[in-house]
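Colleague: Starting from these lines, generate the structure:
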Amino acid sequence: MELMSLAILGLIIVISPGADFVLVLKNSIAQGRKAGIWTALGISAAITVHITYSILGIGYLVSQNVFLFQCIKYMGAAYLIYLGVKGFFYSSDVLAQQGNVQQETNLIKLALQGWLCNALNPKTMLFFVSIFSQVISPDQQGLFGALLYGGYMIILHAIWFVLVAVVFTSPSMQSRLLKVKKRLEQICGVALVSFGAMLAVKG
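Modeller: You can find the predicted model right below:
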C-alpha cells in the first residue's frame, strides 16, 4: 500500500466521529479549552502504545488470542461507559472559567482520560495492526517507514483533537452553547455509553 494512500486512510480514521471525538468535545464543553487540549494530548500520546506493540508484533499476538483481546475489549467498553455515566450525571449549565484553580489540578487527570480512552480501544488496535502489516518489512527501511507513519499519526491526532477543543471553546461557539451546554454534555455522555455498549456486545 502506497504511503499516500496510508496517509489519506489515517486522516479519514482520525476525523471520523468516535469515542475520542466525543470525549474531547465533552471535556471542552464541560471544563473549557485547556481541558479539551489536554484530553487531546492524552489521546495523541496513546498512539505511541499502538505503534510500539504493532512494531514489536505484540498487537498481532493479542489480536489472535481471544482471551486477551476480549479482556482489552471489555476494559475499554467499561471505561467508556464509566466516562459516559459520569458525564451525564455531572453535567452543568455553568460554563467553565478558563484557568481556574480546580481545572489546573485536573489537567493530568484529563490527559489520562484521553490516553485510556484511546489506548483501550480494540478497534484502534486492530487498525494499527492491519496498517503496520502493510508498512513494516524485515529491512531497516521498513522500520523507518513504520516509525515515520507512526509519527504522522501522533501529530495528526494531536492537531485534529486540539482543533476540536479550540473550535468548541471559541467565544462565538461558547455563546451558542450556553443555552444547551447541559443537554449537550448529557448527549455526549449517552454517546460514550453507547460506544461502550456496542463495543462490549460486538463480536
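Colleague: contacts, neighbours, all on C-alpha from now
Modeller: Noted.
Colleague: Which stretches in the chain count as helices?
Modeller: For the chain, the helices defined by DSSP state H cover 3-15, 19-31, 33-56, 58-64, 66-89, 101-105, 107-119, 122-135, 140-168, 171-177, 181-201.
Colleague: L95: which of those is closest?
Modeller: Minimum separation from L95 across the helices of the chain (Cα to Cα) falls at helix 19-31, 6.8 Å.
Colleague: which strands and helices sit next to the closest one?
Modeller: helix 33-56, helix 107-119, helix 140-168, helix 181-201 (3 or more Cα pairs under 8 Å, 6 or more residues apart in numbering; DSSP states H and E).
Colleague: this one as well, want them side by side:
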Amino acid sequence: MPDQLLPFLVLAVLITVAPGPDITLGLRNSLRGGATAMWWTGLGCCSGLGVHATASVIGLSTVLATSATAYATLRTAGAGYLLWLGFQSLLGAVRANRTLATPSDSGVTAAPDTLGRSAAYRQGLLSNLLNPKIAVLFLTLLPQFVGPNEPHARTSLQLALAFIAVGLLWWRLTSWLFGGIQGVLRRRWFRTALESTTGLVLIALGLRVAFTIWRDGIP
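Modeller: From the prediction side, this is the model:
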C-alpha cells in the first residue's frame, strides 16, 4: 500500500466532485435514459481515466505533455465534442418545450428519451479521452505521492486504481441519487430547464477550451 494513499484519496475526492464536462454530460444523459444512462456514462468516463492512467504509468502521456501540437490537436477535438454535445442538449430542450405546449400533454410528467447503455458509455469515454488535462493530471499528480523508496510503476498504478475507484463510487452515488428523484427529472419544465442549462454549460466549456487554443496558438 502506498505510504501517501490517504492524502492522495482526499485530493482524488476533491478533484472528482469538482464540476466539469463529465458530470455535466452525466446530468444530460440522465434526462435521456434515467439513472442507468448516467451510470453507464460514468463507466465510460472511468474507462477513459483507466486509459489515461495506463498511458501515464508506462510513459506515453509524456508525448502529450511535451508535444504542443499533439496537446493542441486533442484539445481542439475535445472542444468540438463539447460544443456538439451542448448543441444537442439545446435541441433537446427545444423539443421538450414544444411537447410541453401540445394540448395532449398536462406538463406533469414525461418519460425520458431512450439512450442506450452503449451510447451513454461511448459518450462518457470520448468525453474523457478527449480531455488532455486528464493525461497531464495523472502525469504530474501521481509522482508527487510516490515515495523515494517505493517502486515507481507499481505505486503509480495503485494510486491510479485508487483514483478510478473514487470516480466509480462517485458515479454510483450520483446515479442512485438521480434515480431516486426521477419523478422530478421527468417533469417537462424541469427537463427543459436542465437540458438548457447543461447545454449552455457544455457550450461554454467548449468555447473556453477553443478560446485558450486560439489565445495560445496552435503550432
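Colleague: rewinding a little: could I get the helices of structure 1 as a markdown table with distance to L95 of structure 1?
Modeller: Converted to a markdown table, the helices of structure 1 look like this (distance: least, Cα to Cα, whole Å):
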| stretch | distance to L95 of structure 1 |
| --- | --- |
| helix 3-15 | 26 |
| helix 19-31 | 7 |
| helix 33-56 | 11 |
| helix 58-64 | 41 |
| helix 66-89 | 14 |
| helix 101-105 | 12 |
| helix 107-119 | 17 |
| helix 122-135 | 32 |
| helix 140-168 | 12 |
| helix 171-177 | 8 |
| helix 181-201 | 8 |
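Colleague: Any chance of the helices and strands packed on helix 19-31 of structure 1 in CSV with mean neighbour count and distance to L80 of structure 1 as columns?
Modeller: Listed next are the helices and strands packed on helix 19-31 of structure 1 as CSV, based on neighbours: other Cα atoms under 10 Å; distance: least, Cα to Cα, whole Å:
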stretch, mean neighbour count, distance to L80 of structure 1
helix 33-56, 23, 14
helix 107-119, 21, 7
helix 140-168, 18, 18
helix 181-201, 20, 5
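Colleague: Relative to M75 of structure 1, tell me which of these wins on proximity.
Modeller: helix 181-201 (9.0 Å).
Colleague: What range does the closest one cover in structure 2?
Modeller: The aligned range for helix 181-201 of structure 1 in structure 2 is 191-211, by TM-score structural alignment.
Colleague: And that stretch against structure 1, how far off on average?
Modeller: Once fitted to structure 1, stretch 191-211 of structure 2 is off its aligned match by 1.0 Å on average (mean Cα distance after the TM-score superposition for structure 1).
Colleague: Name the residues that touch that stretch?
Modeller: Stretch 191-211 of structure 2 is contacted by residues 21, 24-25, 27-28, 31, 75-76, 78-90, 92-94, 96-97, 185 when judged by Cα atoms under 8 Å, 6 or more residues apart in numbering.
Colleague: Could you do stretch 66-77 of structure 1 as well?
Modeller: By Cα under 8 Å, 6+ apart, stretch 66-77 of structure 1 touches V62, S63, L116, C117, L120, N121, P122, F195, G196, A197, L199, A200.
Colleague: and stretch 79-87 of structure 1, how far from the chain's centre?
Modeller: Offset of stretch 79-87 of structure 1 from its chain centre (Cα atoms, centre = their mean, to the nearest Å): 14 Å.
Colleague: Would you mind finding the match for V166 of structure 1 in structure 2?
Modeller: Match for V166 of structure 1 (TM-score structural alignment): W176.
Colleague: Ignoring the adjacent residues along the chain, who's closest to that match?
Modeller: Excluding the flanking residues, the one nearest W176 of structure 2 by Cα to Cα, 6 or more residues apart in numbering is A35, at 6.6 Å.
Colleague: which residues touch the equivalent of the one you found over in structure 1?
Modeller: Using TM-score structural alignment, the partner of A35 of structure 2 in structure 1 is R33. Going by Cα under 8 Å, 6+ apart, R33 of structure 1 touches Q98, A165, V166, F168, T169.
Colleague: which of those residues does structure 2 keep?
Modeller: Mapping the contacts of R33 of structure 1 onto structure 2 (both residues aligned by TM-score structural alignment, their matches' Cα atoms under 8 Å) leaves A165, V166, F168, T169 still in contact.
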